[in-house]
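Trainee: Sequence first, predicted model second:
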Amino acid sequence: MKRPAHVPEWTLLSLRPRGQHAALRRAAAPLGAQVLGLSPWALVAQRDDATRAALAQALGNDRVVFSSPAAVHAAARLVPLDAPHPGTWLAVGAGTAAALRAHGATDIQAPQRMDSEGLLDLPALAQLQGLRAALVTAPGGRGIIAQTLQDRGAKLQRVDVYRRQPLRLPPRQLQRLRRQPFPWVLALSSAEALGLLLEQLPEDLLARLHSQQVVAASPRLVALAQEAGIARVRLADGPMPAQLATAAHAAITTGAGC
């Protein structure tokens, strides 16, 4: 195998939810990165009977969209996902599709472009007049999926199977960030996570972040990072840990932005 280009010790900053940094660490380790988890939120699964009943009904709809792996795992805690389903099940990306298959679901459609726009380009979502659609997700987010499904004529049922609980970054984590070796690269796959981070960083760390690089999982997130004052932003091939780590390594190897 061709070895990656040598780079000095560097830091990959992860905004994954609390307890979910392991996959990015595994992807980044062969590339010489230290991964520092800066979780601005935790994921809390819904476990109430009302959500369980709503989900059981929604899974029988003509189209069922799962917005993330977290939505899949939370749904699987409420009802089994391995039974035959009458409609078409769709996943936002490969990670979400893999999570569904891990829980026994079959016949899953997912786009090559792993974002909301890629999902909505799938032929199964082109004509929805008179169809019942379900969105298995969490509160918040862009809302483009729900709005587009309705605009295309679907009768939409939204089931929020988990929620994002904002977290304060502990002072010891901020101190650790100050000690992390340069260069830094921020792995960005969520607009909300970036907003929560920027709200909490003190001025010295915010200035340092603005001088470093970001790898973003979608063109929308590239634009968002640039609007936040980060000039050097590179577009990754997608939101998977290996894609983000590879893009981050390329960013510091070439010293180029997007």
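Mentor: Thanks, I have it.
Trainee: C-alpha from now on. contacts and neighbour counts both.
Mentor: OK.
Trainee: which residues are in contact with stretch 124-144?
Mentor: With contact meaning CA atoms under 8 Å, 6 or more residues apart in numbering, stretch 124-144 is reached by 55, 58-59, 61-68, 71-72, 75, 88, 116, 120, 146, 149, 152-164, 192.
Trainee: and those residues, which are buried?
Mentor: With burial judged by 16 or more other CA atoms under 10 Å, the buried subset of the contacts of stretch 124-144 is 55, 58-59, 61-68, 71-72, 75, 88, 116, 120, 146, 149, 153-164, 192.
Trainee: So which of those residues belong to strands?
Mentor: 63-66, 88, 155-160, 162-164 (DSSP state E).
Trainee: separation between Val214 and Gln112?
Mentor: From Val214 across to Gln112, the span is 22 Å (CA to CA, to the nearest Å).
Trainee: okay, the two: which has more neighbours?
Mentor: The residue with more neighbours, out of Val214 and Gln112, is Val214; 32 against 13, by other CA atoms under 10 Å.
Trainee: so the more buried one sits in a helix?
Mentor: No - per DSSP: H, G, I helix; E, B strand; the rest coil, Val214 lies outside any helix segment and is strand.
Trainee: What's the separation between it and Glu203?
Mentor: From Val214 over to Glu203 (counting by CA to CA), the distance is 18 Å.
Trainee: Repeat that for Ala58.
Mentor: Distance, Ala58 to Glu203, using CA to CA: 46 Å.
Trainee: ok, now Trp41?
Mentor: 21 Å.
Trainee: so can I have a markdown table of the ones in strands among the buried ones among the contacts of stretch 124-144 showing distance to Ala225?
Mentor: Supplementary listing: these in a markdown table, determined by distance: CA to CA, whole Å:
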| residue | distance to Ala225 |
| --- | --- |
| Arg63 | 33 |
| Val64 | 31 |
| Val65 | 27 |
| Phe66 | 26 |
| Thr88 | 34 |
| Lys155 | 34 |
| Leu156 | 32 |
| Gln157 | 32 |
| Arg158 | 29 |
| Val159 | 30 |
| Asp160 | 27 |
| Tyr162 | 26 |
| Arg163 | 24 |
| Arg164 | 21 |
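Trainee: Just name the closest of those residues to Arg176, please.
Mentor: When those are ranked by distance to Arg176 (CA to CA), Arg164 comes first, at 24.5 Å.
Trainee: Excluding sequence neighbours, find me the nearest residue to the closest one.
Mentor: Leu43 (4.8 Å; CA to CA, 6 or more residues apart in numbering).
Trainee: Put this next to the previous one:
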Amino acid sequence: MSPIAKPRLLITRFAVDALRLAKLLDEQGTFALAQPLLAVQKSAEFADAMHIFAKKYDYIIAVSRNAVDYADRALAGKSWPIAIYLAVGKRTAEKLCTVTEQKVIIPHGQFDSEGLLALPCLALPQGKRVLIVRGVGGRELLAERLTARGAIIEYYQPYQRVVINLSAKLVVEQWQQQRINGAIVGSLELLERLTELLPSEESLWLKKMTIYAPSKRITDHAIRLGWSNVEVLPGMSDKQIVDYFK
């Protein structure tokens, strides 16, 4: 990567993750400002864990680390059921392996729903019962494709994302004072929130930033929203991001 200007980054992840990554980037010489745009909290389905996990599933798929965290909290010390476990990404898989004490399968290289769907074990799931553990309102692609392949799908959604109320005027002033010229955005939802947050008169300044995202799906959407500078990150782990900006 050879950017015109040295990156000065906005980290839009959830609070703990944003602060940790910003510190790591700062330590290796890349300015980073933690600016969470969304928070997570229990959903109305949180209390349904015992009922959901009492059922028999062939496959249990965790879409995010938050999904694993909240599901494990909801189980309150009860064991996760025996099943074939899958996770979308490495960090989610590590957490899932810890709480279930079982092997977890992950995609090969492409850490998203498409990568998961390419796994041989999900090629012919005819008649298999699949539980997808995720946040409220996640992507439907995984369920739609597996249903088309004959799987029987259920969801458990123990958490939800909520908007953090921010003063657009104050955050814009802070970002401009810090000469922010790029934003790390891990989801379409965060990209939409970033777009909605700033007043229209600041949109031209905002769209001059470079959007760094873990998938072409997100960068393509950024282009549709008016950004011209986009880069696809090799992944969203702290190490992958820190190494990318070295």
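Mentor: Received the coordinates, thanks. Keep in mind that this is a model prediction, so the values were computed, not measured.
Trainee: And the TM-score between them?
Mentor: Remark: TM-score between the superposed chains equals 0.88 [TM-score structural alignment, normalised by the length of the second structure]; 243 aligned residues with a CA RMSD of 2.6 Å.
Trainee: returning to that earlier point: the more surrounded of Trp41 and Glu203 of the first structure?
Mentor: Under the neighbour definition other CA under 10 Å, Trp41 of the first structure and Glu203 were set side by side, and Trp41 has more, 21 against 10.
Trainee: aligned partner of the more buried one in the second structure?
Mentor: For Trp41 of the first structure, the aligned position in the second structure is Leu38, judged by TM-score structural alignment.
Trainee: quick one: the residue nearest the centre of the first structure from Thr106 of the first structure, how far?
Mentor: With the centre of the first structure defined as its mean C-alpha position, the nearest residue by CA atoms, centre = their mean is Ser189, 4.8 Å away. With distances taken as CA to CA, Ser189 of the first structure is found 26 Å from Thr106 of the first structure.
Trainee: which residues of the second structure fall in strands?
Mentor: Defined through DSSP E, the strands belonging to the second structure, from first to last, are 8-11, 31-34, 38-42, 59-62, 84-87, 104-105, 129-135, 152-163, 182-184, 210-213, 230-232.
Trainee: Now render those as TSV, adding distance to Arg224 of the second structure.
Mentor: Listed next are the strands of the second structure as TSV, based on distance: least, CA to CA, whole Å:
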stretch	distance to Arg224 of the second structure
strand 8-11	21
strand 31-34	25
strand 38-42	22
strand 59-62	29
strand 84-87	29
strand 104-105	34
strand 129-135	25
strand 152-163	23
strand 182-184	17
strand 210-213	12
strand 230-232	11
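Trainee: of all the ones you listed, which lies closest to Leu19 of the second structure?
Mentor: Distances from Leu19 of the second structure to each of those were compared using CA to CA; the minimum, 5.4 Å, belongs to strand 31-34.
Trainee: Once aligned, what mean separation remains between that closest one and the first structure?
Mentor: Between strand 31-34 of the second structure and its aligned partner residues in the first structure, the average distance after superposition works out to 2.3 Å, using mean CA distance after the TM-score superposition for the first structure.
Trainee: Residues in contact with that strand: which ones?
Mentor: Under the contact criterion CA under 8 Å, 6+ apart, strand 31-34 of the second structure has outside partners 7-13, 15, 18-19, 22-23, 25-26.
Trainee: likewise stretch 82-95 of the first structure?
Mentor: 59-69, 97, 103-116, 118-119, 124, 240.
Trainee: try 6 Å this time
Mentor: When contacts are taken as CA atoms under 6 Å, 6 or more residues apart in numbering, the neighbours of stretch 82-95 of the first structure outside the stretch itself are 61-67, 97, 104-105, 108-110, 114-115, 119.
Trainee: which one of the residues you listed is nearest Ala231 of the first structure?
Mentor: Proximity to Ala231 of the first structure was ranked across the contacts of stretch 82-95 of the first structure by CA to CA; first place goes to Asp115, at 22.8 Å.
Trainee: Give me the nearest residue to the closest one, chain neighbours excluded.
Mentor: Skipping the residues right next to it in sequence, Asp115 of the first structure comes nearest to Val92 by CA to CA, 6+ apart, at 5.9 Å.
Trainee: gap between the counterpart of that neighbour in the second structure and Val99 of the second structure?
Mentor: Under the alignment by TM-score structural alignment, Val92 of the first structure pairs with Val88 in the second structure. Spatial separation of Val88 of the second structure from Val99 of the second structure under the definition CA to CA is 16 Å.
Trainee: what do you get for Gly182 of the second structure?
Mentor: Counting by CA to CA, the gap from Gly182 of the second structure to Val99 of the second structure is 35 Å.
Trainee: If you count surrounding residues, which of those two has more?
Mentor: When Gly182 of the second structure and Val99 are compared on other CA under 10 Å, the one with more neighbours turns out to be Gly182, at 22 against 15.
Trainee: wait, doesn't that one sit right on Thr12?
Mentor: No - using CA atoms under 6 Å, Gly182 of the second structure makes no contact with Thr12, being 10.7 Å away.
Trainee: List the buried residues for the lengthiest helix in the second structure?
Mentor: When the second structure is scanned for its longest helix (criterion: DSSP state H), the result is helix 15-27. Using 16+ other CA under 10 Å as the burial criterion, the residues of helix 15-27 of the second structure that qualify are Ala15, Ala18, Leu19, Leu21, Ala22, Lys23, Leu24, Leu25.
Trainee: Please apply the same query to stretch 204-216 of the first structure.
Mentor: Going by 16+ other CA under 10 Å, stretch 204-216 of the first structure has these buried residues: Leu205, Leu206, Leu209, His210, Gln212, Gln213, Val214, Val215, Ala216.
Trainee: which other residues reach that stretch?
Mentor: With CA under 6 Å, 6+ apart as the contact definition, stretch 204-216 of the first structure has outside contacts at 184-188, 222, 230, 232-236, 248.
Trainee: that older thread, could you report the neighbour count for the residue nearest to Arg164 of the first structure?
Mentor: There are 19 residues near Leu43 of the first structure, going by other CA under 10 Å.
Trainee: what's the answer for the one 10 residues further on, then?
Mentor: Applying other CA under 10 Å, we find 13 other residues in the vicinity of Ala53 of the first structure.
Trainee: and what of Leu12 of the first structure?
Mentor: Around Leu12 of the first structure sit 29 other residues, with neighbours defined as other CA under 10 Å.
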